[in-house]
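> one predicted model, sequence on top.
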Amino acid sequence: QSFIHKTLAHKVQFFERQILYERTKRHPPVLDRKSYVELALLYSITDDELASVSSTLHNWGTILFYALDHLKDLIVIDPRWLIQLLSGIITTKHRYIRQGILEHSDLIHIWHPNDYPEHLHPKLLQILQRFEITFPLEKYNMDDEEEWKQGKSLVPSALPARPDIRVSQLFPRFESTTQYARMYQVAFVPPGFLNYLIIRVMEQLNDVHYWRNGVAGFSPQN
């Protein structure tokens, strides 16, 4: 068993060297599943071993690999390449993200086609969702290009710092009627909590107003 572990460790080391070499040849630095498997076979890495090898290289920061069905066909062999991908979304140098909303069809203007080919955009956006940089605002079919392009995503970091209206003005006031309100003030909010809350409120309520640190809306009338 010790011999088997040593043999696999050697395979990982040699395979990593090949990945580093592939970085210098490929632009953008990505492999599809078929090419990745063929490359692994050159080092006698079997299908049973490939998952473990990929997980190891992912943890080392050599590749970015997810075993999820919708992402397993895209292996990023230079994670540094994703830094520009992230900065292209959160930068203030463009005006394509309005009020925190990214229209998928605008990605061709944000990501340079030589660096980020258009056919990769759906999967790259899903990687951003894994990092919780963006959140889908609606369900769409990944295999339907036109449907995907019509979709929208929320970019919390691009939300305005303040609401576009005084929150107190959102709630109607009635004469001779007692109104009750409840306000919560907490010392700590888990990172990303408000992002999920905004998405859920936008799905359930009408006339939603949202900003970086809050959200308000009305329950739809039956």
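Structure received.

> going forward, measure contacts and count neighbours with C-alpha atoms only.
Noted.

> burial count for His5?
10 (other Cα atoms under 10 Å).

> next one: Lys6
The local packing of Lys6 (other Cα under 10 Å) involves 11 other residues.

> next, the buried residues of the helix or strand containing it.
According to DSSP states H and E, Lys6 maps onto helix 2-25. Across helix 2-25, burial judged by 16 or more other Cα atoms under 10 Å covers Leu8, Lys11, Val12, Phe15, Glu16, Ile19, Glu22.

> which stretches in this structure count as helices?
Taking DSSP state H as the criterion, the chain carries its helices at 2-25, 33-41, 47-60, 81-90, 107-110, 121-130, 145-149, 193-204.

> so can I have CSV of those helices showing distance to Val215?
Converted to CSV, the helices of the chain look like this (distance: least, Cα to Cα, whole Å):
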stretch, distance to Val215
helix 2-25, 43
helix 33-41, 41
helix 47-60, 36
helix 81-90, 21
helix 107-110, 26
helix 121-130, 20
helix 145-149, 26
helix 193-204, 6
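
> and of those, who's closest to Leu74?
helix 33-41 (6.3 Å; Cα to Cα).

> what's the closest one packed up against?
In terms of contacts (3 or more Cα pairs under 8 Å, 6 or more residues apart in numbering; DSSP states H and E), helix 33-41 is packed against helix 47-60, strand 74-76.

> which of these is buried the deepest?
Comparing the helices and strands packed on helix 33-41 by mean neighbour count (mean count of other Cα atoms under 10 Å), strand 74-76 comes out on top with a mean of 21.

> packing partners for it?
Applying 3+ Cα pairs under 8 Å, 6+ apart, one finds that strand 74-76 contacts strand 30-32, helix 33-41.

> so what secondary structure elements neighbour the helix holding Lys6?
Using 3+ Cα pairs under 8 Å, 6+ apart, helix 2-25 sits against helix 47-60.

> what about Glu146, how many residues close to it?
12.

> and for Tyr196?
When counting by other Cα under 10 Å, one arrives at 13 neighbours for Tyr196.

> compute the distance between it and Arg17, please.
To Arg17, Tyr196 is 40 Å away according to Cα to Cα, to the nearest Å.

> hold the first one in mind and look at this next one:
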Amino acid sequence: MLEVEQAPESPGIYAWYVRFQASPQDWETKPVDGQDASIEGFLGLLREYASYYEPLPITLRGSAPYGGRWDGVLELDHGVSRREFQLRAEDVDRRERERRERDRDALENTISSQTGRRLLAQFLARATPVFSSPLYIGVAENLNERLQRHRTSYNKAMEWLRTNPNDADRLRADARTFGQRAASRGIAMENLEAWVIDLKVLESNIDAKSLRESAQSAEWLLHRLFAPILGRQ
């Protein structure tokens, strides 16, 4: 997002991604009272990264007998923290419980060593965009102008949050633009990157209207296949 002026001034499709960022200060061992303080700090980075992909809560309502009503909210649990890994025996069957316990143990073993934290950080950093889901997919007549508008929207939302720090949840629920949605989740600008398909390079002999229609069709399909978490839903 820091370099969107480099985007081509031509029609195209684009997708925003968020890259996992960690430095040696995050994975190197920090002895404190006989414990490695980096373990909890690194787990905090994983929780934060997982939160970028959390969908908004889903409100469920239904009718019940005698005029009653079912009403509740579902929230996604990524299961990243140790507390979230804990399972009651009645929650899942034995095989599922054992599988989750193995996953929990593997994560704990990984982040309990400096080498494990470093490797995990490197794996996650390299996952974008090959293995990671896009946050947002869009189509534009001018990629350069559109991406700069996203950055302007992000900057305005961040400025608003600096003076209204307690309203992040409200912005997250009411955000109308990608910039507002990214800012409401606390994603740093330097961690956001856009990948583009320049349609003029792809097909230089097709008229602009046909390019636009094809791009819109691709965008429509990609939204339904990949369900970008910060897109219009």
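Structure received. Please read all numbers here as calculations on a predicted model, not as lab measurements.

> how close are the two chains, by TM-score?
Between these two chains, after superposing, the TM-score reads 0.23 (TM-score structural alignment, normalised by the length of the first structure); 87 aligned residues with a Cα RMSD of 5.7 Å.

> re the thing from before, redo the helices and strands packed on strand 74-76 of the first structure as a markdown table? Include mean neighbour count and distance to Leu82 of the first structure.
Formatted as a markdown table, those follow (neighbours: other Cα atoms under 10 Å; distance: least, Cα to Cα, whole Å):
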| stretch | mean neighbour count | distance to Leu82 of the first structure |
| --- | --- | --- |
| strand 30-32 | 17 | 11 |
| helix 33-41 | 15 | 19 |
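
> out of these, nearest to Leu57 of the first structure?
Closest of these to Leu57 of the first structure is helix 33-41, at 12.4 Å (criterion: Cα to Cα).

> quick one: that closest one to helix 47-60, angle?
100 degrees (axes from the mean of the first three to the mean of the last three Cα atoms, to 10 degrees).

> next, the angle helix 2-25 makes with helix 33-41 of the first structure.
With the same axes, to 10 degrees as the basis, helix 33-41 of the first structure and helix 2-25 are set at 130 degrees to each other.

> nearest to Ile75 of the first structure, out of the helices of the first structure?
helix 33-41 (7.1 Å).

> ranges for the strands of the second structure?
Per DSSP state E, the second structure carries strands over the ranges 12-18, 31-32, 35-36, 58-63, 69-74, 136-140, 192-198.

> which outside residues touch the fourth one?
If you take Cα atoms under 8 Å, 6 or more residues apart in numbering as the criterion, strand 58-63 of the second structure is touched by Arg69, Trp70, Asp71, Gly72, Val73, Leu74, Glu75.

> nearest to Ile111 of the second structure, of those residues?
For the contacts of strand 58-63 of the second structure, the nearest to Ile111 of the second structure is Glu75 (25.9 Å; Cα to Cα).

> could you report the neighbour count for the residue nearest to Ile101 of the first structure when sequence neighbours are not counted?
Closest residue in space to Ile101 of the first structure, ignoring its immediate chain neighbours: Leu154 at 4.9 Å, by Cα to Cα, 6 or more residues apart in numbering. Residue neighbour count, defined by other Cα under 10 Å, stands at 24 for Leu154 of the first structure.

> thinking again about what came up before, make CSV from the strands of the second structure and add mean neighbour count to it.
Below are the strands of the second structure laid out as CSV (neighbours: other Cα atoms under 10 Å):
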stretch, mean neighbour count
strand 12-18, 22
strand 31-32, 10
strand 35-36, 13
strand 58-63, 10
strand 69-74, 10
strand 136-140, 22
strand 192-198, 17
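
> nearest to Met158 of the second structure, of these?
strand 192-198 (14.0 Å).

> packing partners for the closest one?
So strand 192-198 of the second structure, by 3+ Cα pairs under 8 Å, 6+ apart, packs with strand 12-18.

> can you give me the angle the top helix by length along the second structure makes with strand 192-198?
When the second structure is parsed with DSSP H, its longest helix is helix 143-163. Calculated by the same axes, to 10 degrees, helix 143-163 of the second structure forms an angle of 160 degrees with strand 192-198.

> about what we covered before: want to throw the buried residues of helix 2-25 of the first structure into CSV with distance to Gly214 of the first structure?
Shown next, in CSV, are these (distance: Cα to Cα, whole Å):
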residue, distance to Gly214 of the first structure
Leu8, 50
Lys11, 50
Val12, 47
Phe15, 47
Glu16, 45
Ile19, 44
Glu22, 45
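
> farthest-apart pair in the residues you listed, please.
Spatially, the most separated pair among these is Leu8 and Glu22, at 20.6 Å (Cα to Cα).

> and stretch 210-224 of the second structure, which residues are buried?
Leu211, Arg212, Ala215, Gln216, Glu219, His223.

> please list the members of those residues that lie in helices.
Secondary structure from DSSP H places Leu211, Arg212, Ala215, Gln216, Glu219, His223 of these in helices.
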